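Peer 1: turn this into a model:
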Amino acid sequence: MNAGRAEEVALLALGWLVGNDDLLPVFQGASGASADDLRAGAQDPAFLASVVDFLMMDDAWVISVSDHLGLPYDTLFQVRQNLPGGDLPNWT
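Peer 2: As a prediction, the model looks like this:
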């Protein structure tokens, strides 16, 4: 997974989120993002990272978006690692 592919998958996840009438208001309430922010954020890798962070908060959401996009369940984790702020520290 590279940064370009990560942004592509995150954008698809954002599209899924926008189409989810139950979950979109939860994201907007948690993030404070308006409809205009969602449109502008589609071009911002840091915003896309926040979408992936949000979706990874609940296994059911990960499963739902992954199934919808036809992706393995660990893909969102890989996506997050390749977006701004997603690199994991090496403690050794």
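
Peer 1: okay, CA-based contacts and neighbour counts for the rest of this
Peer 2: OK.

Peer 1: OK, contacts around Leu11?
Peer 2: 42, 48 (C-alpha atoms under 8 Å, 6 or more residues apart in numbering).

Peer 1: buried residues in the helix or strand hosting it?
Peer 2: Under the assignment given by DSSP states H and E, the secondary-structure element containing Leu11 is helix 3-18. Within helix 3-18, the residues scored as buried using 16 or more other C-alpha atoms under 10 Å are 6-7, 9-14, 16-18.

Peer 1: so where do the helices sit in this structure?
Peer 2: Secondary structure of the chain (DSSP state H): helices located at 3-18, 24-31, 35-41, 45-55, 59-69, 75-81.

Peer 1: pull the residues that contact the third one.
Peer 2: Okay, so that is helix 35-41. Outside helix 35-41, the residues touching it (C-alpha under 8 Å, 6+ apart) are 47-48.

Peer 1: and this one, so I can compare the two:
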Amino acid sequence: MPIEKAQEIATDALIHLTRDPEQVGRFLAVSGIGPESIRDAAEEPGFLAGVLEFYMADEAMLLAYCENSGIRPTMIAMARFALAGDPADYA
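Peer 2: The predicted structure follows:
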């Protein structure tokens, strides 16, 4: 998957996430960033991959997002891989 497509998917996922105050609150808590710095954080390498990882950690949320967006859940994994590479590389 081209990096541009991966960024598009992750950005859309982030926008979708911000529409749910409970989930965005949970995301901010997990990521350790404050709501005032989310725009700055979004420009950091790895942030968009982290958004996709957040979805991948919650199957119900992932499936709901994919259904609403018209994409397959495997596209989320492909986009995450395009943005951050293989998780085994970090072990």
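
Peer 1: my guess is Leu48 of the first structure contacts Ala6. True?
Peer 2: No: counting by C-alpha atoms under 8 Å, Ala6 is not a contact partner of Leu48 of the first structure; they are 9.3 Å apart.

Peer 1: any shared contact partners between the two?
Peer 2: Taking C-alpha under 8 Å, 6+ apart as the contact criterion, the residues that touch both Leu48 of the first structure and Ala6 are Leu83.

Peer 1: spatially central, which residue of the first structure would that be?
Peer 2: With distances taken as C-alpha atoms, centre = their mean, the residue of the first structure nearest its centroid is Val52 (2.2 Å).

Peer 1: hang on, isn't that residue packed against Ala13?
Peer 2: Yes: under the criterion of C-alpha under 8 Å, Val52 of the first structure is in contact with Ala13, at a separation of 7.4 Å.

Peer 1: how many neighbouring residues does Gly29 of the first structure have?
Peer 2: Counted with other C-alpha atoms under 10 Å, residues neighbouring Gly29 of the first structure total 11.

Peer 1: that one and Ala35 of the first structure: what is the separation?
Peer 2: Noted for Gly29 of the first structure: a distance of 12 Å to Ala35 of the first structure, by C-alpha to C-alpha, to the nearest Å.

Peer 1: do the same with Gly19 of the first structure
Peer 2: For Gly19 of the first structure, the distance to Ala35 of the first structure equals 12 Å [C-alpha to C-alpha].

Peer 1: what of Pro84 of the first structure?
Peer 2: As it turns out, when the distance is counted by C-alpha to C-alpha, Pro84 of the first structure lies 22 Å from Ala35 of the first structure.

Peer 1: the two: which has the busier surroundings?
Peer 2: A side-by-side neighbour count of Pro84 of the first structure and Ala35, using other C-alpha under 10 Å, places Pro84 first with 15 against 11.
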